[in-house]
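**Student:** this one's structure only:
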């Protein structure tokens, strides 16, 4: 599969999730079988580019390519400038956010709210494509099926976006009104796939190898994008890849392997965020890993009282050492993903509107 001239390793993608898919997490998912990962959304507000949050999001040091950066905003010229800014910092693909349902984003008419203003949505696409084209950088876009049950316009917009130069479309199978409630539907994604020639990616409720297979079959999509199900279970990508290739389930990872993966992830996390923020922002990742493990709830509570990276790292190592003494492998299935959080409302991305 390709995005414009860029070849991808496979058709299993990591979804952009604010507060989750930072560089350490994206790199981990890529190492565990994901063929492509999109960054957290970066604001188009120039006055916020020098903030610590945006500088971290625009840091791709050591990240395997292709590097894809998602941008968010409501002003076409500013979105074009944001594309230039991120291309200068290593972005090889620019992704436009028209899928985020967070109120703080949509209340500013950014994210999926743009689907209510089709002329503005198209103007943004045209501006970003024009900005990226001289650099040879393809532009992709993520959207929902529509704003509401009565306003499903993904097919029409998909045609318009393709005509404007978008080179891949990702569709989450819910409206903005739904948020993350109810079940994702895939008929609209299938209709989008039938309406355009560019690659189409299916997103929403893909939590198991069987679900990935079924969604690919039902939609005809070129790839699947996984978000919440990868939280605390980043090896889901290699599990799906194995199932799609062989029709059998790969054994769950050994506890000892997960211990090593998590400890390495935490050290990369601390290096990016520093001591004060690192120990705090790591708590959610640790919580997702241990959520449905023996003593996991008590351990999560213990984590909230640790404010030192070294102590946190040691506590995690000790927890998994105890677990490995009684359990050789992690539990099969996706129980840990069931309670994972979706895209977090992001103050900085929400401020992208003007």
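**Tutor:** Okay, I see it. Being a predicted model, the structure only gives us computed values, none of them experimental.
**Student:** Every contact and neighbour count from this point should use C-alpha atoms.
**Tutor:** Will do.
**Student:** which residues of the stretch 51-200 of the chain fall in helices?
**Tutor:** Listed in chain order, the helices of the stretch 51-200 of the chain (DSSP state H, counting those that start in this stretch) span 52-57, 76-88, 103-106, 118-132, 154-164, 187-195.
**Student:** Which neighbouring elements make contact with the last one?
**Tutor:** Spelled out, that is helix 187-195. helix 154-164, strand 200-203, helix 209-219 (3 or more CA pairs under 8 Å, 6 or more residues apart in numbering; DSSP states H and E).
**Student:** Throw these into CSV and include distance to residue 63 and mean neighbour count, thanks.
**Tutor:** What follows is these, written out as CSV (distance: least, CA to CA, whole Å; neighbours: other CA atoms under 10 Å):
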stretch, distance to residue 63, mean neighbour count
helix 154-164, 29, 19
strand 200-203, 22, 28
helix 209-219, 26, 18
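**Student:** Out of those, which is closest to residue 32?
**Tutor:** helix 209-219 (14.5 Å; CA to CA).
**Student:** which residues are contacting that closest one?
**Tutor:** 186-187, 189-191, 193, 202, 206, 221-224, 236, 239-241, 243-244 (CA atoms under 8 Å, 6 or more residues apart in numbering).
**Student:** returning to that earlier point: closest one to residue 25 among the helices and strands packed on helix 187-195?
**Tutor:** strand 200-203 (18.7 Å).
**Student:** another one to put next to it:
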């Protein structure tokens, strides 16, 4: 069993990463149904919460079936983050996570996300402020360092544990790397091997198959793994990894019917949560991923991403079902 404060998770839990414009309630719903053990909201701007910006406030939405779930915050001002810790606590998540890993310019160049890897004392002070603002467990997600010359994650892990964080997730790249190259988990393993470290350590980066999950579990000794991009359009990866870790065998790949059913659930929830127009428009980014690898899918995708009508979209999905069922028969 893995414990994050008072949260109990099964051995070697699989975490759904907080991904901007992806990890919203509709997406989290299909991931939870397919085996995600702990999920996080999209990262939420502390400045947006303070201004009561509609988009930031909406990201606080949590549904009962999602627990355990964490709200992830990012920001550059310590007192603003303290206040947002209080606001996030009132949304009744199970934990609060702080983002010190986002590498995109809009975040890092404003002194938030991975930018704090260049100012560890400020990172420590900000983390302490959030911890003081809530009774919930506080966790952190970060990277190895800002660049190759400042891979300071081992020191960061000790200092953050010492002030009271309850778990640490490390993405195996620097900020400068963005998402390029292979993730390097060797420093993550060193944190786990450190006898001073007693909080759960989760690894993140490049886990895209059951085989790799098993390999990294055994090689690096982490307490669990966080999965991000590999789950987009493929929420089945969580149960596939769990089954492989237990049995050494693969679950059958999702059928065309499985893909359509999950895509429909995602679409329906998207519309219920965001409204008809936004729900349809924001779902468009997901179709290519749900049907990735299917030959001759491009004409269907073009229709799906241009249709403004729910009934028309469901009719197109039915066309997809018929077309690929016939292909299998042939």
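**Tutor:** On my side now, so go ahead. Just so we're clear, the structure is a prediction, and the values are computed from it rather than from any experiment.
**Student:** Need the TM-score from the superposition.
**Tutor:** Laid over one another, the chains give 0.94 as their TM-score (TM-score structural alignment, normalised by the length of structure 2), with 325 aligned residues with a CA RMSD of 1.5 Å.
**Student:** quick one, what contacts residue 118 of structure 1?
**Tutor:** Contact analysis of residue 118 of structure 1 by CA under 8 Å, 6+ apart lists residue 157.
**Student:** same deal with residue 290 of structure 2?
**Tutor:** Counting by CA under 8 Å, 6+ apart, residue 290 of structure 2 has contacts 232, 233, 234, 259, 260, 263.
**Student:** Surely the first one touches residue 287?
**Tutor:** Spelled out, that is residue 232 of structure 2. No: Residue 232 of structure 2 is not in contact with residue 287 according to CA atoms under 8 Å; the separation is 10.0 Å.
**Student:** In terms of secondary structure, what does the longest strand anywhere in structure 1 contact?
**Tutor:** The strand that spans the most residues within structure 1, counting by DSSP state E, is strand 36-43. Using 3+ CA pairs under 8 Å, 6+ apart, the elements in contact with strand 36-43 of structure 1 are strand 12-14, helix 23-31, helix 52-57, strand 68-72, helix 347-350.
**Student:** So which bit of structure 2 is it matched to?
**Tutor:** The alignment of strand 36-43 of structure 1 onto structure 2 (TM-score structural alignment) spans residues 38-45.
**Student:** can you give me the end-to-end distance of the matching stretch?
**Tutor:** By CA to CA, to the nearest Å, the extent of stretch 38-45 of structure 2 from end to end equals 21 Å.
**Student:** From the chain's centroid, how far away is it?
**Tutor:** Its chain's average C-alpha position is 7 Å from that of stretch 38-45 of structure 2, according to CA atoms, centre = their mean, to the nearest Å.
**Student:** can you list contacts of it?
**Tutor:** So stretch 38-45 of structure 2 is in contact with 13-25, 28, 32, 56, 59-60, 66-75, 99, going by CA under 8 Å, 6+ apart.
**Student:** In ChimeraX, select just the buried ones from those.
**Tutor:** Burial among the contacts of stretch 38-45 of structure 2 is assessed by 16 or more other CA atoms under 10 Å; the matching ChimeraX selection reads:
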select :13,14,15,16,17,18,19,22,23,24,25,28,32,56,59,60,66,67,68,69,70,71,72,73,74,75,99
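**Student:** returning to what we had before: quick check: PyMOL command selecting the buried ones in the contacts of helix 209-219 of structure 1.
**Tutor:** Buried residues among these (16+ other CA under 10 Å), as a PyMOL selection:
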select buried, resi 186+189+190+193+202+206+221+222+223+224+236+239+240+241+243
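**Student:** How far away from the center of its chain is stretch 52-70 of structure 2?
**Tutor:** For stretch 52-70 of structure 2, the distance to the chain centre is 14 Å (CA atoms, centre = their mean).
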